[in-house]
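Novice: Next input, structure requested:
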Amino acid sequence: MSQTRQLHLGAILEGVGTDQNSWRDPALPSDASVNIDWYIENAKKAEASLFDLVFIVDSPYITPDTAPHFLNRLEPLTLLSALATHTSRIGLVGTLTTSYWEPYNVARQFGSLDHISRGRAGWNVVTTGLEGAARNYGRDEHFDHAERYDRALEFVRVVQGLWDSYEDDAFVRDKAAGLFLDKSKLHKLNHKGKFFRVDGPLALQRSAQGQPVIFQAGDSDAGRNLGAQIADGAFAAAQDFEAGQQYYADLKNRAAALGRNPDHVVVLPGLFPTLADTDEEAQRLHATQEEALSLDKLLVGLGRAFNYHDFRQYDPDAPFPDLTGVTLNSYKGHAEKIIRVAREKGYTLREAAWHLGRWKSPFIGGPETVADEIERWFTGRAADGFNLRVTNPRDFQIFRERVVPILQKRGLFRTRYEADTLRGHLGIPVPENRNASPLAEAAE
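Specialist: As a prediction, this is how the structure comes out:
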């Protein structure tokens, strides 16, 4: 495996899109978010271009105003299991909440995906931002923000413990001697914590990469602390270079303070480029896309951070409204940032919606210009790589066929896969089994 720092690339397969207009692209199947052929085709294209992973986002709550992709999409683990049988090298990462599942189920699901894919699974750990999800799982109220993160930490530790139920050589499988299992190498977890009681063991051995890779994307202080504790990879929400540098340094410093190797926490901001043959053409295309944004849709986007609070009830040209009493128990970090920036800038609601109710990308231009910006973020330690939004067929084609070769020519991105597992692609070591003899003895 190469020891030189190299760029990592993920592909967020977003189907008909997480904005309000992508689904209207004539080249995009209007049922892409539930069309398995669309996912298979794009996963294969990402693998042919040597991407590290494909990523499936998820959330257990919608409203009629939710973005098209969120309204009607396939469940991540089912989808990724299908993709595993049509790909051979690319990583397979899916979102699953710790707030409304149980650790034993999650350990089985992602452990199974890891075996089906021969060591390519990754779990994006989320605590669920949208409060409405509670009523889909038999609760009147969502877990408090701080409690969600405490629960998430214990949840992940239980899952990781279950993944280590068997030592790596536990299955003897000696047909002549009639010995299938060395029972001394099967271990119960016997976990009794604040939120969970799980005896174990899990009926599944470790995978080719030891355990699935853990990703996390929280941007609040609690979210960053959780990422520093558990994450092998972080999906960052930075929308400009300086914010990227700040997040990158902060998360790596938090990990180092906990005794972790910060190089083993891979930071991947979202990448939403507007690409064309020339910079001028890309800027014109971007301007056209901006003109298509309606205030109504921008206000819906702004409200998502506040559990889809309806900002359409306010005068758009009045000062940004007082949100005293409006919940910050959804996407807390994002919601607090919206309030802070709107007050600091003195935004009207219209201005806040325009500046804060949508994703603003600095990656606009021809292939060389976008490659230059990617390189600036990478060498400037604002990113270890990027998660590319995949919905528009044209942009994905230009990126694969014209941007990736530039990055390869500059020595930034691989020219062939050097590993078979997701951990191998990301340069993250296989975790030691806590029940292997040296570790077990040290714990006694």
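Novice: drop to CA atoms for contacts and neighbour counts, all remaining ones
Specialist: Noted.
Novice: Quantify the burial of residue 266 by counting its neighbouring residues.
Specialist: Applying other Cα atoms under 10 Å, we find 25 residues neighbouring residue 266.
Novice: Which residue comes closest to it once chain neighbours are left out?
Specialist: Computed as Cα to Cα, 6 or more residues apart in numbering, the closest residue to residue 266 that is not its neighbour in sequence is residue 233, at 4.4 Å.
Novice: so how far is residue 270 from that neighbour?
Specialist: The gap separating residue 233 from residue 270 is 13 Å, by Cα to Cα, to the nearest Å.
Novice: Please identify which of these two sits among more neighbours.
Specialist: Taking other Cα under 10 Å, residue 233 and residue 270 do not tie; residue 233 has more neighbours (25 against 22).
Novice: Also this sequence, please, to line up against the first:
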Amino acid sequence: MSDTTSHHGRRQLHLGLMFWATGTHTAGWRYPGSKADGAYDIEFIQRVTQVAEAAKFDFLFLGDRLATDPSLAATNPAQMSRLEPFTAASAIAAATDSIGIVVTANPTYSDPFTIARLTASLDHLSRGRASWNLVTGADAAAAANYSRDEHWDAEARYDWADEFVEVVRALWDSWEEDAFVRDQGSGRFIDPSRVHAIDHVGEHFRVAGPLNVARPTQGQVVLLHAGTSERSRELAAREADVVFAGQATIEAAREYYADIKSRAAVHGRRADEVLILPGLSVIVAETTADAVAVYDELNALLPLDPEDVVVDSVRFGGLGQGLKRNLASVSRVIGVDVTGNEADAAVPASLAEEVNDEGRRILDRITTLTRRRVGGEAPITYRDLINGIARQGAVVVGNPVEVADHLQLWFETGAADGFNVFPDFVPGSVDAFARLVVPELQRRGIFRTEYSGRTFRDHLGLSVPANRFAGREAVRS
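Specialist: Below you'll find the model as predicted:
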């Protein structure tokens, strides 16, 4: 039995933890109890992972970027500076037993042999828990760090990535499982007929092989990919075991889910072989009021920009662009001039009739997250509007039942196979989710109470793929 179904045959959701040491909220590092220097404290990183493992999360996710900018300190400190992910992953593997470990590596600025070697090595030392998050890199600043005159466009990056994956998969298979004889009596260490050169000659790569690491414990390391472009959807549907999604609404998530599953079928894959996990920021507390208070406290730690600052966008690193945090930005978005008001003053009821369609969507979203309403007993404030126009993915704020309801609705109505949980502050958000939400999901029978195996493939309900070279004669010994 796999972790995809329970003892009663009921489909089980999957949970990953996006590890940003300072939290996925811009001000997460300032929240009480957070560890501002956690990105470089390996014992802290290990402890957080152990909490996720005790809660039976499928995996911990380590992101990466190949460029930085000190200005990110004000917008995205977690992505500004952190440990190289394979190094961190090795230390995490040594302190855990079961949780999957996702490591980001960008093929645009690497070679297939290097990535195959790193991922296979991590899979061995973690005893089958490694995963490669393939990103082609949307950050043009990386080119200047890798002796490139320019960052390739998306078509060039995906042409490269498609062939890159083909080579890496072949290298993972270049040693058959029984290639190592290790007979101390006879002195026969390997069976050379079970070791294969790949002799790949393609448009971008010429790689002889074999890899200098035995076949990964999982056979093929779990592959993750994210993206919404046509090329990224195709790569995900053809190659990925897990697909990260970023849709903010359930309607958009359902459309994406259906699209990826149908594309996978075209490539001869079953729907349950491609798992789609949207990112989700979760703020949970014992009561709804307490959760909203945490949400408000986090946002209150974000400084406001002066209104006389020219209204333009702010870089958020890998999160793209965001507007200045002031009422001038709000005015531009909702179509009504609200400049000159105090941030914590209540918005008048008349505003709901004056705003444009986007303004109405923002007001509805603010009500969903804060339970406040324009003209209500607990009124929406101008600060709420400033927070409301911020670029956000999916967010849920509430008590354990409300959060579990949100997850279950997405899970059971064709929007998700699980979630990549974004902790706004660390370790507090991780602790709260593990303590409050996981038991509620387990009570409902839609999340495991124990791991059914040790490998990441076990958690995902995926079998070990057959070796493509099995039965072939070695190209050379």
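Novice: related to what we said a few turns ago, aligned counterpart of the residue nearest to residue 266 of structure 1 in structure 2, please.
Specialist: Matched by TM-score structural alignment, residue 233 of structure 1 corresponds to residue 242 in structure 2.
Novice: Am I right that its match is in contact with residue 225?
Specialist: Yes: Residue 242 of structure 2 is within contact range of residue 225, at 6.7 Å (criterion: Cα atoms under 8 Å).
Novice: any shared contact partners between those two?
Specialist: Counting by Cα atoms under 8 Å, 6 or more residues apart in numbering, the shared contacts of residue 242 of structure 2 and residue 225 are residue 236.
Novice: residue ranges of the strands in the stretch 101-250 of structure 1, please?
Specialist: 121-126, 171-174, 179-181, 191-192, 197-198, 213-216, 233-236 (DSSP state E, counting those that start in this stretch).
Novice: next one: the stretch 351-477 of structure 2
Specialist: Going by DSSP E, counting those that start in this stretch, the stretch 351-477 of structure 2 shows strands at 395-398, 418-422.
Novice: Looking at these, which is nearest to residue 213 of structure 2?
Specialist: Of all the strands of the stretch 351-477 of structure 2, it is strand 418-422 that lies closest to residue 213 of structure 2, at 30.3 Å by Cα to Cα.
Novice: residues in structure 1 matched by that closest one, start to end?
Specialist: Taking TM-score structural alignment, strand 418-422 of structure 2 hits residues 385-389 over in structure 1.
Novice: Need the residues that contact that stretch.
Specialist: Residues lying outside stretch 385-389 of structure 1 but in contact with it, judged by Cα under 8 Å, 6+ apart, are 7-14, 235, 266-272, 378.
Novice: okay, the longest helix along structure 1 sits on what stretch of structure 2?
Specialist: In structure 1, taking DSSP state H as the definition, the longest helix is helix 145-163. Aligned by TM-score structural alignment, helix 145-163 of structure 1 corresponds to residues 154-172 of structure 2.
Novice: What lies in contact with the matching stretch?
Specialist: The set of residues external to stretch 154-172 of structure 2 that reach it, using Cα under 8 Å, 6+ apart, is 107-108, 111-113, 115-116, 120, 136, 198, 200, 202, 204-205, 207, 209-211, 214-216, 219-220, 231-232, 235, 468.
Novice: which of the residues you listed count as buried?
Specialist: 107-108, 112-113, 115-116, 120, 136, 198, 200, 207, 209-211, 214-216, 219-220, 231-232, 235 (16 or more other Cα atoms under 10 Å).
Novice: Tell me which entries of those residues lie within helices.
Specialist: Secondary structure from DSSP H places 112, 113, 115, 116, 120, 231, 232, 235 of those in helices.
Novice: Generate a ChimeraX selection restricted to the buried entries among the contacts of stretch 385-389 of structure 1.
Specialist: A single ChimeraX command selects the buried members of those (16+ other Cα under 10 Å):
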select :7,8,9,10,11,12,13,14,235,266,267,268,269,270,271,272,378
